[in-house]
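> sequence first, predicted model second:
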Amino acid sequence: MKTAHIIKSSYSGMMYSRDFQLWYTYLSRRLNQGWSPQDLSFLLGKPDHFYMDFEKMFQVSKFLSAESLLLDRVYISSEVVPMAFHLEPYEVSTERIVRVKIEEDDVKWNYTIEIPWRFELGKKCSAAPLLYMEEWKAEKDLQLESDAMIHVRGKLDFLLDKKILERGKSSWELFQEVCTTGLSQLTIYPRHLKNCLYTMIQQGKIVVRNVENRYCFSSIV
């Protein structure tokens, strides 16, 4: 019987309880959408590593201050995962260490998140819980991938023909334009848009610019 090959890794970072609540919310949203960290970096108009730095807890407060509003627009949601943290009367909110342990096998990643806070349970409080999440690896169907790329390219060509891209559009704005297909079996992911845009850049049909420190795509006039 074949034994699954498991790779273990971990990382940690310091954050306030409110920042952790948002960090956990955005991780949950990403996994529910089936997007990768690179997908989020692209939708935020940033280099590939940008969102992964946030998930690995690098300068979380700074990231949230700059990106929360746009992330909520990307997800079309501002709902936060409910968490009631317990503080004793003598305690103040301080940064504490959060640890994430990952076990990766052939089909998924298992996340175990260790937090230092206790949760309120009515008039009582519970011990610091362990939080578990799963991220399944994508099984790419070549035909569906091809159909998705054809769909996105058709939408982008339409935008070019109508001169809608003359003033430029951000990654997330373009994703809103192309993500609806009307077909239940066809899901458009940010990577499909990214690949199409970069192909069209190579073909000299679209140019990418840095506008207010974010990528912006426009037609070549």
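Done, it's in. Residues are numbered from 1 along each chain as shown.

> only C-alpha atoms from now on, for both contacts and neighbour counts.
OK.

> ok, now how distant is residue 77 from residue 169?
21 Å (C-alpha to C-alpha, to the nearest Å).

> correction: the previous question concerned residue 208.
Taking C-alpha to C-alpha, one finds residue 208 at 10 Å from residue 169.

> need the overlap of contacts for these two.
216, 217, 218 (C-alpha atoms under 8 Å, 6 or more residues apart in numbering).

> in the longest helix seen in the chain, what counts as buried?
In the chain, ranked by residue count with DSSP state H as the criterion, the top helix is helix 142-161. Within helix 142-161, the residues scored as buried using 16 or more other C-alpha atoms under 10 Å are 145, 148, 149, 151, 152, 153, 155, 156, 159, 160.

> run the chain-centre distance for that helix.
22 Å (C-alpha atoms, centre = their mean, to the nearest Å).

> name the residues that touch that helix?
In contact with helix 142-161 (C-alpha under 8 Å, 6+ apart) are residues 165-166, 177-179, 181, 186-188, 192-193, 196, 219.

> give the next helix or strand downstream of that helix.
Elements were assigned by DSSP states H and E; along the chain past helix 142-161, the next helix or strand is strand 169-170.

> neighbouring contacts of that next one?
Contacts of strand 169-170 (C-alpha under 8 Å, 6+ apart): 43, 45, 214, 215, 216, 217, 218.

> could you list which of these belong to helices?
Those of the contacts of strand 169-170 lying in helices (DSSP H): residue 43.

> which one (most neighbours) among the contacts of strand 169-170?
residue 43 (25 neighbours; other C-alpha atoms under 10 Å).

> what residues are up against the residue positioned nearest the centre of the chain?
Most central in the chain under C-alpha atoms, centre = their mean is residue 40, positioned 3.9 Å from the mean C-alpha point. Residues in contact with residue 40 (C-alpha under 8 Å, 6+ apart) are 51, 190.

> would you turn the shared contacts of residue 208 and residue 169 into a markdown table with distance to residue 34?
As requested, those are exported to a markdown table (distance: C-alpha to C-alpha, whole Å):
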| residue | distance to residue 34 |
| --- | --- |
| 216 | 24 |
| 217 | 24 |
| 218 | 28 |
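
> and here's the other structure:
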Amino acid sequence: MMIKSSYSGMMYSHDFQLWYTYFNRRLKIGWSPQDLSFLLGKPDHAYLDFEKLFEVPKFLLSESILMDRIYACSEVVPMEFFREPYEGSTERIVRVKVVEDEVKWYYKIELGWTFQRGKDKPAAPLLSLEEWKPEINLLLESDAMIHVRSRLEGLFSRGEFEEGRSSWELFQNVRHTGLSKLIIYPRHLKNCLYQMIQQGKIVVRIVDDRYCFSSVK
């Protein structure tokens, strides 16, 4: 069974370049939109709204710096848009068509621009992209949760939560395992943190409009 959907938005070419860069990065690293929202310290829908082309300039203005830190990368996908000499910079429509089946999402991006072509010009970016649906291995999921929980308990016992820690800071402390097969995803951290909240060890607060996790005082 295939499910089809689409969404669209108006933006300037520079904003599209950044939107595409972050979209492409997410697909390559294998995180979900909810993973990104969590690392940004925002509700689940926050990053997904951006990816669905809602208020793209506003999101980029407030989140680009942290997004680059999250990915440890500030390199933008190169692209050069064709413009007639008399044309100014104008907003144009971007539309994304999505086809979902049992194993993948297929994205087709339609633009109101064309790209410059030539020997010294960057190659046009791929406008048809795919995202595999995650395959959950219960044993690896269990190992990941055990690893993250152990790291968090260590941080908690050393008083690292007393001043409050952001999702992104905590992820840096738990993501490296030294095992090539054991990959830690932001969802593992999120689940473990909410277990600690249920146990009454920590609470979640909002600091500077982002979620912050701190010990109960």
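Sure, I can see it. Note that the structure is a prediction, hence the values are computed from the model and not measured.

> superposing both, give me the TM-score.
TM-score of the superposed chains, computed with TM-score structural alignment, normalised by the length of structure 2, equals 0.96; 215 aligned residues with a C-alpha RMSD of 1.5 Å.

> before we move on, the earlier item: got the buried residues of helix 142-161 of structure 1 as JSON lines, with distance to residue 99 of structure 1 columns?
Shown next, in JSON lines, are the buried residues of helix 142-161 of structure 1 (distance: C-alpha to C-alpha, whole Å):
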{"residue": "145", "distance to residue 99 of structure 1": "36"}
{"residue": "148", "distance to residue 99 of structure 1": "37"}
{"residue": "149", "distance to residue 99 of structure 1": "38"}
{"residue": "151", "distance to residue 99 of structure 1": "41"}
{"residue": "152", "distance to residue 99 of structure 1": "39"}
{"residue": "153", "distance to residue 99 of structure 1": "41"}
{"residue": "155", "distance to residue 99 of structure 1": "42"}
{"residue": "156", "distance to residue 99 of structure 1": "42"}
{"residue": "159", "distance to residue 99 of structure 1": "45"}
{"residue": "160", "distance to residue 99 of structure 1": "46"}
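
> are we agreed that residue 101 of structure 1 is in a strand?
Yes - the assignment for residue 101 of structure 1 is a strand, going by DSSP: H, G, I helix; E, B strand; the rest coil.

> would you agree residue 22 of structure 2 falls within a strand?
No - per three-state DSSP, residue 22 of structure 2 lies outside any strand segment and is helix.

> aligned counterpart of it in structure 1, please.
Alignment note (TM-score structural alignment): residue 22 of structure 2 maps to residue 26 of structure 1.

> ok, residue 189 of structure 2 - how many residues close by?
27.

> what's the answer for the one 5 residues further on, then?
The number of residues packed near residue 194 of structure 2 is 16, by other C-alpha under 10 Å.

> repeat for residue 131 of structure 1
Neighbour count for residue 131 of structure 1, taken as other C-alpha under 10 Å: 12.

> OK, contacts around it?
Applying C-alpha under 8 Å, 6+ apart, one finds that residue 131 of structure 1 lies in contact with 111, 112, 113, 114.

> please repeat the previous calculation with a cut-off of 6 Å.
Counting by C-alpha atoms under 6 Å, 6 or more residues apart in numbering, residue 131 of structure 1 makes contact with 112, 113.

> map it across to structure 2 for me.
Under TM-score structural alignment, residue 131 of structure 1 pairs with residue 127 in structure 2.

> from residue 16 of structure 2, how far off is that match?
12 Å.

> then residue 139 of structure 2?
Distance check for residue 139 of structure 2 against residue 16 of structure 2: by C-alpha to C-alpha, it reads 40 Å.

> how about residue 188 of structure 2?
31 Å.

> disregarding flanking residues, what is the spatial nearest neighbour of the equivalent of residue 39 of structure 1 over in structure 2?
Alignment note: residue 39 of structure 1 maps to residue 35 in structure 2; criterion TM-score structural alignment. Leaving out its chain neighbours, the residue that sits closest to residue 35 of structure 2 by C-alpha to C-alpha, 6 or more residues apart in numbering is residue 186, at 5.4 Å.

> count of neighbours near whatever residue of structure 1 lines up with the one you found?
By TM-score structural alignment, residue 186 of structure 2 lines up with residue 190 in structure 1. Other residues near residue 190 of structure 1 come to 22 when the count uses other C-alpha under 10 Å.

> how about the strands in structure 2?
Assigned by DSSP state E, the strands in structure 2 fall at 3-11, 92-100, 104-111, 128-132, 165-166, 202-207, 210-215.

> re earlier: who's more crowded, residue 77 and residue 169 of structure 1?
residue 169 (18 against 11).

> and which of the shared contacts of residue 208 and residue 169 of structure 1 is nearest to residue 84 of structure 1?
For those, the residue nearest residue 84 of structure 1 by C-alpha to C-alpha is residue 216; the value is 39.1 Å.
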